[in-house]
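>>> Prediction below, plus the sequence it came from.
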Amino acid sequence: MVVLLDTITADRRPRHPEKANRPDTPLLRKPEWIRVRAPGSPVYRETKEIVKTNGLVTVCEEAGCPNIGECWSQKHATFMIMGDTCTRACAFCNVRTGLPEALDGDEPEKVADAVAKLGLHHVVITSVDRDDLADGGAAHFARVIRAIRARTPATTIEVLTPDFLRKPGALEVVVEARPDVFNHNLETVPSKYLTVRPGARYFHSIRLLQRVKELDPTLFTKSGIMVGLGEERNEVLQLMDDLRSADVDFLTVGQYLQPSRKHHPVARFVTPDEFKSFETIAYAKGFLMVSASPLTRSSHHAGDDFAKLRAARDALHRG
C-alpha cells in the first residue's frame, strides 16, 4: 500500500516550545509526486531494533524523513550523534531545541557497533548543533569516525556537520580524522537565511566547505538545499556558482516539507521537471555528482551516490 506520509511527529511532548508563539501556517496538500510507502517491512523492524538496542538517535526519525521506510528496509540509517536536542531553532527543522545533555562518552563505540551489526558499506554521521561546546562537538565527530574505522575498516564514512560557527580549529579536527565525504548543507539561498536559518551565516558555510578542500584536497565535499521556501530560480543558480567557487563536488536539491503548522510554510511544491532542470544545470556548472528530486535528502542513497562520485572523479582524472 502506498500512502501519503505526514511529517508531523507522533511524539506528543512539547517538541518545539520555542515555536509555540509562532502563528499557525496552513499545511499545503502534497502533490501526487510526493508519495512514499509506509514503513513496516521485517528488515525495517530489524534496523529499528538495532538502533534502539544501541541507544542511538537517527536523523531519519528526528527529522521525520519521508524516505525512512525505503532506507531502513535496506538497513541504511543516518546516525545523529550528540543527542536529540539542538541549540538552534531553525524555522524548517523538526529536531527538538533546548539545552542538550552532556555528551555520551560511549557513543562512538555504540555507533561503531551498530554500523557493524547493520553491515553498512557506507555510513552517514550527522549531529545536532552543539553551540554549548567549546569545539561545537568536533572532537566527538572525530572519535566516532575513528571508532568506525577501528571496527569496520572497509566502511566508507560521510559526515554531515554543523557550521562550527565561532569555533576556531573545530573544522580542522574533523578533517584530520579523514572522513571520505564532508557534507555541510547550505539549506537555502542567502535571502532566506534570516527567516529560515537565522543562527547561521551563508558565506561562513561557503567558506567552511572551501576550507575543507584547502586542508585536504582528496576529500569529497557535498552540500544540499531545500526548495519551495520562497526562493527565486536565479538565486538557486547563483548558489550553485557559489558552491562551485568553493570546489564543492556534490549537490543535493530536495523539496522542503513542513513538519508542523508552527514551522516555516511551504511556498510551493516544485515540479519534477524543475528538479530535472536543476540537475542538468548543476552538471553543466561542473559538479561531479548531483541528486535533485522532490524526495532527495542529504543521505538518501548516499552509499550508491558515493560510488558514483568516486567513479566520476576517476573518469575526470583519466580524461
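On my side now, so go ahead.
>>> going forward, measure contacts and count neighbours with C-alpha atoms only.
OK.
>>> ranges for the helices of the chain?
42-53, 59-62, 68-72, 107-118, 138-151, 170-176, 193-196, 202-215, 233-245, 272-284, 302-318 (DSSP state H).
>>> Below is an additional structure, to be compared with the one above:
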Amino acid sequence: MTKIVNLKDDGMPRKPKPDWLRVKAPTSETFLETRKLMRDLKLNTVCEEAACPNIGECWTKKHATVMILGDICTRACAFCNIKTGLGRPVDASEPQHVAEAASALGLEHIVITSVDRDDLDDGGAMQFVKVIEALRKEAPNTTIEILTPDFRNKPGALEMVIKARPDVFNHNLETVPRLYPTIRPGARYYHSLRLLDTVKQIDPSIFTKSGVMVGLGEEKLEVQEVMDDMRSANIDFLTIGQYLQPTPRHAVVDRFVTPDEFVSYKTIGEAKGFLLVAASPLTRSSYHAGADFERLRAAREAQLAKLR
C-alpha cells in the first residue's frame, strides 16, 4: 500500500524529539569567532540557512559549510529551510572571500555548497569553478568537497565543474524515487543519479558522494534500492541522516528512526560495496567531512592494494 506524505502540520502538536536528537545550544567562544568571520567576509553558510542541528559542534571546531551564489533558492523543496525566490546577482568577490575564510580558519578540508540557481545560464557552475581555483591558489593544502545542485537543463555546466577537479563531488539524492513529487518536486531522481555517474565516467579519481534523509515516509526496502542505484553509479560515499521538520510549513516527520536502525543501514551499505557509509540520526552531508575524507582515501588505498 502506497504511503501518502503529509506535507504540512494538521494542527496536531509536533512529535517530540527523542533524546538521541537533542543537542546543546552553541555557546563556545570559537563558535562566535567562526560566526563573526563569516559575517565579516559576507559569506552564507548552509549551517545557518538550513538550521543544521550540528552547527554548535562543527563551528566550535572551525568547520563551516560555505553556501555560495546567495541565500535565495529558485526551488522550493518540502524539506528545506532556505528561502525561495529570484536569486541576486552573482558576487564576483565571493570566490576570494571563500579562500580567505579557508585560510583564516586553517582548514584542512572545506565543503562548498550552493542554492539552486535555475535563473543562471550555467546554473552557477562557473562560480563553483572560480571558488575551487581561488582555494587552490590561496589554500593549496586544503582539500575541497563540493555539494552541487543538479544543473538540470544546463548543458556543459557539469563538465565545467568536473574539469576543475574537486577532491569530492557530492550531490544528494535526498529521498527515495516515490517521494520526489512531494518532497523534491523540482528535481528528477534519475537525472541526479546520472549526474553522479557522469562524474565517475569523466574523472574516476574524484570521490563521489550522495546522501538521503530518512523519516519522511520511505520504506526500508526503498532505501536499500536507492543504495543499489548508487552503487550502479559507482558512488563511493553514502550518508544517511534523520529528517527534521524545520517549520510547520515543511513536510512533517513521519517517524524518528532509531539509532539501531541507522547501524543496520550502515552495515547494509558497507556490504553493498560503498567505500564509506555514515549513518546516524544527526548525520548530514558535511558532518565530520574532513575526517571522513581521510577515511575515504584510506579505504581507496586499501582497495587498490588488494588489486595489486
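Noted; the coordinates are in hand. Source: prediction; values computed, not measured.
>>> Now compute the TM-score of the two chains, please.
Here the superposed chains carry a TM-score of 0.96, computed using TM-score structural alignment, normalised by the length of structure 2; 299 aligned residues with a Cα RMSD of 1.1 Å.
>>> still on that earlier bit, JSON lines for the helices of structure 1, including mean neighbour count and distance to His263 of structure 1?
Output for the helices of structure 1, formatted as JSON lines (neighbours: other Cα atoms under 10 Å; distance: least, Cα to Cα, whole Å):
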{"stretch": "helix 42-53", "mean neighbour count": "16", "distance to His263 of structure 1": "27"}
{"stretch": "helix 59-62", "mean neighbour count": "20", "distance to His263 of structure 1": "15"}
{"stretch": "helix 68-72", "mean neighbour count": "21", "distance to His263 of structure 1": "21"}
{"stretch": "helix 107-118", "mean neighbour count": "20", "distance to His263 of structure 1": "30"}
{"stretch": "helix 138-151", "mean neighbour count": "19", "distance to His263 of structure 1": "28"}
{"stretch": "helix 170-176", "mean neighbour count": "18", "distance to His263 of structure 1": "30"}
{"stretch": "helix 193-196", "mean neighbour count": "16", "distance to His263 of structure 1": "9"}
{"stretch": "helix 202-215", "mean neighbour count": "18", "distance to His263 of structure 1": "20"}
{"stretch": "helix 233-245", "mean neighbour count": "16", "distance to His263 of structure 1": "22"}
{"stretch": "helix 272-284", "mean neighbour count": "16", "distance to His263 of structure 1": "23"}
{"stretch": "helix 302-318", "mean neighbour count": "14", "distance to His263 of structure 1": "27"}
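>>> now for those helices, which one comes closest to Leu160 of structure 1?
Leu160 of structure 1 lies closest, by Cα to Cα, to one member of the helices of structure 1: helix 138-151, at 9.9 Å.
>>> doesn't Val57 make contact with Ala77 of structure 1?
No - Ala77 of structure 1 is beyond contact range of Val57, at 9.8 Å (criterion: Cα atoms under 8 Å).
>>> Between those two, which is the more surrounded one?
Ala77 (28 against 20; other Cα atoms under 10 Å).
>>> ok, the aligned residue in structure 1 for Cys73 of structure 2 - contacts?
Aligned by TM-score structural alignment, Cys73 of structure 2 pairs with Cys86 of structure 1. Neighbour list for Cys86 of structure 1: 95-100, 128-130 [criterion: Cα atoms under 8 Å, 6 or more residues apart in numbering].
>>> With Leu69 of structure 2 instead?
Contact partners of Leu69 of structure 2, counting by Cα under 8 Å, 6+ apart, are 87, 90-91, 114-115, 117, 124, 127.
>>> re the thing from before, now the buried members of the contacts of Cys86 of structure 1.
Buried by 16 or more other Cα atoms under 10 Å: 95-98, 100, 128-130, out of those.
>>> so stretch 141-153 of structure 2 corresponds to what in structure 1?
Aligning stretch 141-153 of structure 2 against structure 1 (TM-score structural alignment) gives residues 154-166.
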